[in-house]
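> give me a 3D structure for the following:
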Amino acid sequence: MVVSFMKSIWELKNGLILFFTPFFLLPLPLVIGTKEANCAYVIGLMAVYWCTEVLPLAVTALLPAVLFPLFNVMASKDVCMQYLKDTNMLFLGGLMVAVAVEHWNLHKRIALRVLLIVGVRPALLMLGFMGVTAFLSMWISNTATTAMMVPIVQAVLVQLNNTVREEDIQTITSLDCEDKQSDKEANGPVVVNGFSFSMELESADQQQEAEERLRMCKGMTLCVCYAASIGGTATLTGTGPNLVLTGQMSQLFPENADVINFASWFGFAFPNMIIMLIAAWIWLQTIFLGFNFRKTWGCGAVKTEKEIAAYNVIREEHRHLGPMSYGEISVLTLFILLVVLWFTREPGFMDGWATGFFNAQKEYVTDATVAVFVAVLLFVLPAKPPCLCSWGSQRSTAVLQSEPRSTLLTWQVAQMKMPWSILLLLGGGFALAKGSEDSGLSAWLGQQLSPLQSIPPWAIAIIVCLMVATFTECTSNVATATLFLPVLASMSQSIGVNPLYVMVPCTLSASFAFMLPVATPPNAIVFSYGYVKVSDMAKAGIVMNIIGILCITLAINSWGRAMFSLDSFPSWANYTGV
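Below you'll find the model as predicted:
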C-alpha cells in the first residue's frame, strides 16, 4: 500500500513541482515586496523549473515576458526586446552555416579524412576521434557532432571484434584437433556487453582479452562525448554558455569596447582546449587502454590484423562518400570565408576590415553581421554549377525548365534542423540579466558577497569553477551560465576584481559536465549504446572535472591575465566608484 502510494506520488512529481513552487516562493513578493524581491521570485521560480525540467527549457525562458511586467520589474516592451539581441543573431547565423555543413555531409568527410591520416593504433585512433570531434564541435552543435561520430566509432569497434573473433575461432579449431569432444562440452556462446564471442576458453588469457576489448569500447565511446564538450568551448558559437557570456557582457557592461569577440575568445580558449584535450586523452588512455609510450608512438611497427581491419572500415566509409560535389566545395568555401571574416573584423593588434575599409565605428559591425551575411549567401548561391557555356542550346533550356533551382540551403532544411529553442533560452537569460540589473538585485547580491575581497582572485576563480561544474551536472549549461554570470558580475564590481576574472571561468566550467549521462546530450548519446555504465562515466568524469578546473585556472592566470588585463579593474566596469 505504501509502495503504491509513493509510486503514484513520484509519477505526479512534475505536476506537484509545477504547481506548488510558485506558492512556496510567494513570501518574497508578498512579505518583502521590493523590486529586488520580486525579481528574486521570478529567478527562483525559473531556477527550479530549469533544474527539474518540469517545463521545456525554452518555455521556462519565456516566463520573464509574463512575470516581470506583472511584478513591476520591467515594462513588457523592454523585456521582449531582450529575446532577439545581437548575440541571438550571431548564434542564428552560425547555426545556419553549421546546418549547411551537416546537410552536405561535409563534417563526415573531414572526420574520415583525418582518421585515415592519424593512424589506426588504438591510442592514436582515440586521439584521432577526439581531435576530429573537438574540431567539428567548434563549429556545429555538440549533439550533432556526437551523433555523427559515435556510429563511426561503433563500426570500427564491430570490425575489431569480428577480427578478434575470427582469430579466436582459428585458435579453437587448432585446439579441437587435440581434444575436440572435450572442447565442445566445455565452451559455449557468450555475449560480453553487446559483443558476441563464438567460444570462451577457461583461461586467464581469454578473460583478460575480453576485458581489454570491453575497456577499449568504453574508452573509444567516452572520448567522443568528452571531446565534443571540450571542443565547443574554443569558439563563441561552439556552445551556448559562450554566447551567454558575450551577451551578458554587452548587457551589463555596454562600454566594454567589445573585449569579448570571436578573435579574442578564440585566442584565449583555443590553447586551453588543446591542453585539456591532451590531458583528457592521456587520462582516458590510462584507465581504459593502458598508457604505453612505445606502443603508441612506435615507428615502423607492423600493423596487426585488428589495425588493418579498422583502417579498412574507415577507408570504405570514406569511399562511399565519393568525390566532393559542387555543393560541398561551395559550403566549405563559405565556411572558410566566415572564419576569416570573424578573425579579421577586429583582431585587436591592428584595425580590422570593419573599421578600416568601411570606416565604421566598432559597435556598428559585429560578429553577428558576418554570420548573418554568410547565412544569407547560403540561400542565394546555387547547389549545382550554372550552365553558362550552353545557355543558347535547346537542351540546356529544357533542363533548366524541368529542374527547379536549388540553393545550398533551403528554408525547409533550416527549419527542420535548427534548434530554435536555444534562441529562446538565450533570450530568457538576457531578460533575467536585464531584470536583475534594473531591479537592483544584482547590486544587492554583489554587496552581500563583498567579504570575498579578502580572498585572492585565483582562489575565487577555483571556487566558482567547482560550484558551476557541480551545478551544471544536473541542469542545462546555458541555464547555469544564465543564473550565475549576472551575480558574479555584480560581485566582481563590489570587491574590485576584473569581471572577466570570474565570468570566464564560470562560462568554461558550465560546459564541463562529464560525470552523468543526463548532464549533456552527448553523454546521453554515448550512454545509449550500452558500453558504458553510470559508474564508468562517474569515475572518469570526476577526474575530467578536476582536469578542466586545473586547465581553466592555468589559462586564466597565465595568457588570460595578459590578454584581458585581469590585474587591473577596468573603467568600463566601474559603476560603483570602486
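> use CA for all of it now, contacts and neighbours both
Fine.
> and V73, that's in a helix?
No: using DSSP: H, G, I helix; E, B strand; the rest coil, the assignment for V73 is coil, not a helix.
> count of neighbours near L124?
When neighbours are defined as other C-alpha atoms under 10 Å, L124 has 17 of them.
> N557 now?
17.
> my read: it touches W458, true?
Yes: if you go by C-alpha atoms under 8 Å, N557 and W458 touch, sitting 7.2 Å apart.
> helices or strands next to whichever strand or helix holds A479 in the packing?
Using DSSP states H and E, A479 maps to helix 477-495. When contacts are defined as 3 or more C-alpha pairs under 8 Å, 6 or more residues apart in numbering; DSSP states H and E, helix 477-495 packs onto helix 35-52, helix 240-252, helix 420-439, helix 441-448, helix 457-471, helix 500-509.
> deepest-packed of the ones you listed, please.
Greatest average neighbour count among the helices and strands packed on helix 477-495 goes to helix 500-509 (a mean of 26), per mean count of other C-alpha atoms under 10 Å.
> and this one, so I can compare the two:
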Amino acid sequence: MKFSSSLKFNAVAEWWDEYIAYSALKKYIFQLEKQVLESNENGQLHDLEANERSRLMANERGEGSMNIRTADKFFATLLDKELEKILKFYTETEADVAKDIETLEADVAQKDAEGPSPAGSEYEDDEDDEDDEDDEDGKLHRRSLSRPGPARGHSPNDLRYSVSDYGEMGLSTTLSAGRASGSSPDARRRHRKSSEAERPVIPRSTLSNIIDKVARRASFSEQSPILDQSVWNAQTNHARDVRMLFKRRITTLYNTTVGLRSYVELNYSGFRKILKKYDKVLDSSLQAPYLHEKVETAYPWLPETKSKLNTWISNLTALYAKCVTHGDVAAAQKQLKIQQREHIVWERDTVWRQMIAQERRGEIGDGPKAIGESPGKEKKPALIDFTTRWGRVRITKRLVWFSIATIVFFALLANPVLDRPEPSNCFAILCYATILWATEAIPLFVTSIFVPFLLSVFRVIRSQDGYDTRLTTSQATKYIFSVMFSPTIMLLIGGFTIASAISKTNIDRVLITRVLSFAGTRPSTVLLSFMIVSCFASMWISNVAAPTLCFTLIRPILRTLPPKSSFAPCLILAIALAANIGGQSSPISSPQNLIVLQHMDPPLDWLEWFSVALPVSGVSIILIWLFLLLSYRPGKTVDGTPLEIKPIRASKEKFNWKQYWVSFVCILTIGLWCVEHSIEQYVGDMGIIAILPIVAFFSTGVLKKDDFEQFLWSIVFIAMGGSALGKAVEASKLLEAMDVVIRDMISGLSFYVVVIVLSAVVLVISTFISHTIASVLLVPIAAEVGANLPEPHPNLLIFLTGLICSTGMGMPVSGFPNQTAATQTDDVGELYLTNVDFLKNGVPASIIATVVVATLGFGLMKAIGLQ
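Next comes the predicted model:
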C-alpha cells in the first residue's frame, strides 16, 4: 500500500500542512542511504536538494564518518520536529473543540428551558406574504395562509388571539405581526400602530370567512391538545428552524471531532510507516524504540486522550438524536455517518495493478514503440496529415496496415485458392488475422474477438461426423463458442489467480528477498541471482508479472550505482531475458504453453513438462549470463575501480495465516497438476483442478472482486481467439489441403533437419510478433508437419515450437518482458536501454536459447519418449 496516497486522500484538506511530512522524510531516507554507503570521511551529510552540507553529530566512538548510529540520531531529530508540530496543532484544535461542545450543550439546555414556542412568536408559523392589492373590480386578492392546528403545536389561546387580531387589525396586520420568529410583544405593538394607516379595507364577507376557518381550527385544537411539547418535537416553523440550526452545528462539530480522531490515527500510521521504511532501507532498528518511547507517550496517543475523543463523539451523537431524530440514536448515527468524509481504503498493491496502470498510461502493451522515446511522449506523427474543407485527414501506419489486411482478405475471398469454399475462406481469415496480429493495426485482443465473427459468417466449419457437411451459420457459431472457452482457458485463469494471490499476500517479495540476500555484493553473483529469481518467478506468477516485480526490487540497487554504470542496463536486460526464458519453464508461465497443451494429443502432464523445460531453462540462463558478463563487463565502474553492489536484505516479515493458506493451496494445486494423468478419471482435466485456487482464495477473502477484475483479460481473449482459429483451420479441412505442400517441403529431409529449419522459422517470427500470437499461428503448422513425417512426431514438434516461441527476445517489442524493460528510466528520466542494447545482446541471447532447445531440449524429448 502506498501510504502517501492514503494520506493524500484521507487527510482533512484544511489541515494538510499539519500532517506528518511523509514524502519529505522519505527523501531524507534515500539521502541517508547514500551517505551511509559512501561513508563520508568528513562526517558531513550532503543535502541533495539544497546542495548544502549539514554537520552530523559524531558517533559515540568519536568517529566522523556517517554510520547507522549518526543516521539514526539525525532522522530521529527530523521526526521530533514533526512530532512537535503535530502535538501543537492537536492541543490547540482539541481546546477549540472542547469549548464548542461546552457552548453547544449550554445552548441545548437553554432551548429545553424555553419550551416549544418562546414568547412573542405566536405567528412564527405564518409565511411571508406580499401586500394585498385590489384588482380593478375592487376584489381582494387573498393571501395563502398557513393553517396552524393541533399537530403543529398551537394552543387554543394562540388561536383566540389570532381571531381578535383579525377583527381589530385586518389581514395584513395580522400576518405582519407574526412574520419574524421570536419577535417581542413590544415590537409587535409598534408594528401594529405603524401599519394602521396603511390598513386596507377588507370586505366583510372575506373577513367573516377567515374568522370562521380559524374558529373551526381552534375548536379542533381544543379537542386534541398536545402534551409534553418541546422545541425538539414541535411542528412549528420556529421549531423546525431551531432544529435545523442545531443540526448544522452538531454535524459540523461532529465532523471536526471525527476528523481530529482520524488526524491522530493517520499520523500514527505515518510514523509507523516511515520508520519501517527507514529500518528497511538502512537496515536499522529505530522503529520500535521511537514508537514506544516518543510517539505512544505523546499526548494525542495517550489512552485517556483517545477516550476523551470517543466520549465527545458519543455525546454529540446523543445530542443529535435528541435535537433531530426524536431520540433515535441508531438513526442519528446513520445520518451523521452520511455527513462524514468518505474514507478511502488502499489495499496492498500487486504487480497486476501496476501492469494495468502502465497499460492505461500507454507505457506498455500498446504495440511497437521506438526506443529512445521517453514514456508518456506523444506518438509519432501520421504518415499523411492534411486538412480539407470536410475536416482533417490523418493516415497513420496502423491505418495503412489495416487497409492492406482488408484488401488481402477480400482479394482472397474473391479469388479462392482452393477448390472448396470452407478451407478457402478459412485461409483468407487466417491471412487477415495474421497481418493484423503481426502489425498490431488494431489491438491484439480485438482481432481475437473478431475471429469468431468471421468464422461464423463465412461458414468455414465442416461437421466432424462421417457426413462431412458444411455447417450453417447457427451451427458454426455454437461450435466455435464451445471450443473458445476450453479447459485450457480455465487453466490460464487459474494461473492468474495463483499469481495474484502470491503477489497480494507478499509471498513473492518475502521469498525473493530472502533468496537474494545470499547474493552478496559481487556484480556477477548479483546478476546471476536476479536472473534465477526472474526465471523462477516467471514460472509461477507468469512471465508478464515477474519482470514488473523484479524491476521494483532492483530500485534500491539502481539508486546507489555510480553514474553511467554499465551494471544498470546489464541488470535490467538480464531480468527481461530471464523472464522470457522462464516463460517456457511451466505450463502456466505463459499463454503459448497453454496453446501447446491444447494441441497435444495426449497433452503432457506437469512432470513430463518439467523434465524437459527445467534443464533447458537452467542451461540457457547460465549461457546468457556468461554472455552478458563478456558484453557489458559490469564488474567495474567508469574509472576502472571495482564495483560493489549494495546487498539485498532479507525481509523480516513472518508468515501469517493468509500466507500459509495461500502456500498450501498453491502447493496442493500444483501437485494435482503434476499427477493429473493418474487422477484423470476423477478430475477430467487440468482445467477442473484450476477451479480449486479460484474458490479457495475468493471465498476466504484472500482475493476480492477488484482483484478478479485486474486479471489480464486481454490475454485470455487472445488465447480464446487463437483457439477458435486453430480449431477452424482443422475443422475446415485447411490442414488437409496443405498436406501436399507440407510433404513437398519436408520430402527428403531428415527428422533433425526439419527440427533445425522449424526452429529457425519459429525464432524469426516470434522475435517480431507477440509470443502468444506466434504460437497461435505456428503450433498448428508444427502439428501438421510432425504428422506428415515418415515417422510421425506431432507432439514433439509442437512442444519444440512452444519452447522456442519464448526465446524470441531480440527486439524491444519481442514479448512483454522486453517491452517493460525498454520503458525503465533513471532518476532524471533517461532510458537505461537503447536499440543497440537489444540488437547487440538480445539477438545473440535468442540464438543461444534456441540452440539449447534444439539440442538439449530435443534430446530430452526423445528420452521421455515424446512422439
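> and the TM-score between them?
Once superposed, chain against chain, the TM-score is 0.74 (TM-score structural alignment, normalised by the length of structure 1); 452 aligned residues with a C-alpha RMSD of 2.3 Å.
> and the helices and strands packed on helix 477-495 of structure 1 as CSV, adding distance to Y311 of structure 1?
Converted to CSV, these look like this (distance: least, C-alpha to C-alpha, whole Å):
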stretch, distance to Y311 of structure 1
helix 35-52, 43
helix 240-252, 35
helix 420-439, 38
helix 441-448, 56
helix 457-471, 37
helix 500-509, 35
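> wait, which of the ones you listed is closest to V331 of structure 1?
Closest to V331 of structure 1 of these, according to C-alpha to C-alpha: helix 420-439, at 21.9 Å.
> for L488 of structure 1, see how far away the equivalent of S589 of structure 2 over in structure 1 is.
Aligned against structure 1 by TM-score structural alignment, S589 of structure 2 finds its counterpart in G238. Using C-alpha to C-alpha, to the nearest Å, one gets 23 Å for the distance from G238 of structure 1 to L488 of structure 1.
> of these two, who's got more company?
Comparing G238 of structure 1 with L488 by other C-alpha under 10 Å, the one with more neighbours is G238, at 27 against 22.
> just confirm that one is within a strand.
No: according to three-state DSSP, the state of G238 of structure 1 is coil, so it is not within a strand.
> quick one: contacts for it?
For G238 of structure 1, the contacting residues are 137-142, 231-232, by C-alpha atoms under 8 Å, 6 or more residues apart in numbering.
> which helix or strand contains the most centrally placed residue in structure 2?
Closest to where the C-alpha atoms of structure 2 average out (C-alpha atoms, centre = their mean) is R353, at 4.2 Å. According to DSSP H and E, R353 of structure 2 maps onto helix 351-361.
> residue in structure 2 matching T34 of structure 1?
Matched by TM-score structural alignment, T34 of structure 1 corresponds to P421 in structure 2.
> check the secondary structure at the aligned partner of G618 of structure 2 in structure 1 for me.
Under the alignment (TM-score structural alignment), G618 of structure 2 maps onto I274 of structure 1. Here I274 of structure 1 is helix, with the state taken from three-state DSSP.
> residue contacts, I274 of structure 1?
Contacts of I274 of structure 1 (C-alpha under 8 Å, 6+ apart): none.
> quick one: the counterpart of T767 of structure 2 in structure 1 and T239 of structure 1, what's the gap?
Using TM-score structural alignment, the equivalent of T767 of structure 2 in structure 1 is E473. Distance, E473 of structure 1 to T239 of structure 1, by C-alpha to C-alpha: 16 Å.
> among the two, which residue is more densely surrounded?
T239 (29 against 22).
> with adjacent residues omitted, what lies nearest to that one?
Of all residues beyond its chain neighbours, the one nearest T239 of structure 1 is G232 (5.2 Å), with distances taken as C-alpha to C-alpha, 6 or more residues apart in numbering.
> ok, now S714 of structure 2?
Nearest to S714 of structure 2 is F445, by C-alpha to C-alpha, 6+ apart, at 5.5 Å.
> from T488 of structure 2, how far out is the one you found?
Distance, F445 of structure 2 to T488 of structure 2, by C-alpha to C-alpha: 17 Å.
> and A357 of structure 2, by the same measure?
From A357 of structure 2 to T488 of structure 2 the distance is 27 Å (C-alpha to C-alpha).
> tell me which of the two has more neighbours.
Using other C-alpha under 10 Å as the criterion, A357 of structure 2 and T488 rank with T488 on top: 26 against 13.
> now which residue in structure 1 aligns to that one?
T488 of structure 2 maps onto T87 in structure 1 when the alignment is built from TM-score structural alignment.
> how about D107 of structure 2?
When the structures are aligned by TM-score structural alignment, no residue of structure 1 is matched to D107 of structure 2.
> what residue in structure 2 is the furthest from its centre?
No residue in structure 2 sits farther from the centre than R204, which is 76.5 Å out by C-alpha atoms, centre = their mean.
> next up, the contacts around that residue.
R204 of structure 2 touches nothing, counting by C-alpha under 8 Å, 6+ apart.
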